[in-house]
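In: Predicted structure and sequence below. I'll ask about it afterward.
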Amino acid sequence: MIKRNEIRQRIHSRIRAKLAGTGERPRLNVYRSLNHIYAQVIDDQKGVTIVSASTLATKSKTGGNVAAAKEIGKAIAEKAQEKGVKKVVFDRGGFLYHGRIKALAEAAREAGLEF
């Protein structure tokens, strides 16, 4: 029996083969668990996480909904702009571009990130 997470990881490795974050255009990676959502802006050339945001770090009661994803999208965009990052490459992490992933991406775009 094939597990759902194994399928997601396979899809994610296919996505990662095609895109990588550079110094001038880092990668915005998103991970969604049942109760939380996490976002990181990563420079793959240096192997360094520039900024990160998550519902776990913000101590919000629920992270498993669209409203929390919008908050994290806005937060990651603001933190990235403080570090001088305006353009990113969006990495959906093997998840479908739908629901919480889409909400986070649209909130980050509205807050000023370009991708």
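Out: Sure, I can see it. Remember, it's a predicted structure, so these values are computed and weren't measured experimentally.

In: Could you use CA atoms for every contact and neighbour count after this?
Out: Noted.

In: what's around Arg25, how many residues?
Out: Counted by other CA atoms under 10 Å, the residues lying close to Arg25 total 19.

In: wait, doesn't it sit right on Phe90?
Out: No. In this structure, Arg25 is not within contact of Phe90 by CA atoms under 8 Å, at 10.0 Å.

In: one more structure, for comparison:
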Amino acid sequence: MALSKIERRQRIRNRIRKVSFGTADRPRLSVFRSNKEIYVQLIDDNSGATLVSASSRDKELSSLKGTKIEIANAVGKAIAEKANKAGIETVAFDRGGNLYHGRIKSLAEGAREAGLKF
């Protein structure tokens, strides 16, 4: 029997997590994308702590108007600015089983434009 969409995505997510591991010096940039919103956080996997987070539901970003791709780009820039304030320059990118396309790609490009290195 073929895999369902959820099972296939979980396999991809597990495969990505095998190689993507976050430390305090180089945290993991984890992305979660729902149908309406996009969430991103920097995670230190050694201590299991979230260092910095941003989402399209944040107060400063929720008032933005535009397409989902434009909002994802703004979230990428916001996480990069927060990371720079926290002294983080490089991250390990974890796309969460999503294809590197559309909103995920836009978020990554926005983070790179604002100075975050993958």
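Out: It's in. Since the structure is predicted, the reported quantities are computational estimates derived from the model, not experimental observations.

In: Do you know the score for how well these two fit?
Out: TM-score for the superposed chains, counting by TM-score structural alignment, normalised by the length of structure 1: 0.92, backed by 115 aligned residues with a CA RMSD of 1.8 Å.

In: Which parts of structure 2 are strands?
Out: Here structure 2 has its strands, by DSSP state E, at 28-33, 38-44, 49-55, 92-94.

In: how much space between Ser53 of structure 2 and Lys105 of structure 2?
Out: Separation of Ser53 of structure 2 from Lys105 of structure 2 (CA to CA, to the nearest Å) stands at 18 Å.

In: Which position in structure 2 pairs with Lys18 of structure 1?
Out: In structure 2, the residue matched to Lys18 of structure 1 (TM-score structural alignment) is Val19.

In: Any figure for the gap between that match and Ala92 of structure 2?
Out: 9 Å.

In: For structure 1, which segments count as helices?
Out: Secondary structure of structure 1 (DSSP state H): helices at 4-18, 66-82, 100-110.

In: out of those helices, nearest to Ile37 of structure 1?
Out: Checking these against Ile37 of structure 1 by CA to CA gives helix 66-82 as the closest, at 6.6 Å.

In: so what's the most centrally placed residue in structure 1 up against?
Out: Per CA atoms, centre = their mean, the C-alpha nearest to the average position across structure 1 is that of Val30, at 2.6 Å. Residues near Val30 of structure 1 by CA atoms under 8 Å, 6 or more residues apart in numbering: 37-40, 91-93, 101.

In: if you set the cut-off to 6 Å instead, what comes out?
Out: 38-39, 92-93 (CA atoms under 6 Å, 6 or more residues apart in numbering).

In: For stretch 47-64 of structure 2, list every residue counted as buried.
Out: Counting neighbours by 16 or more other CA atoms under 10 Å, one finds that the buried residues in stretch 47-64 of structure 2 are 51-56, 61.
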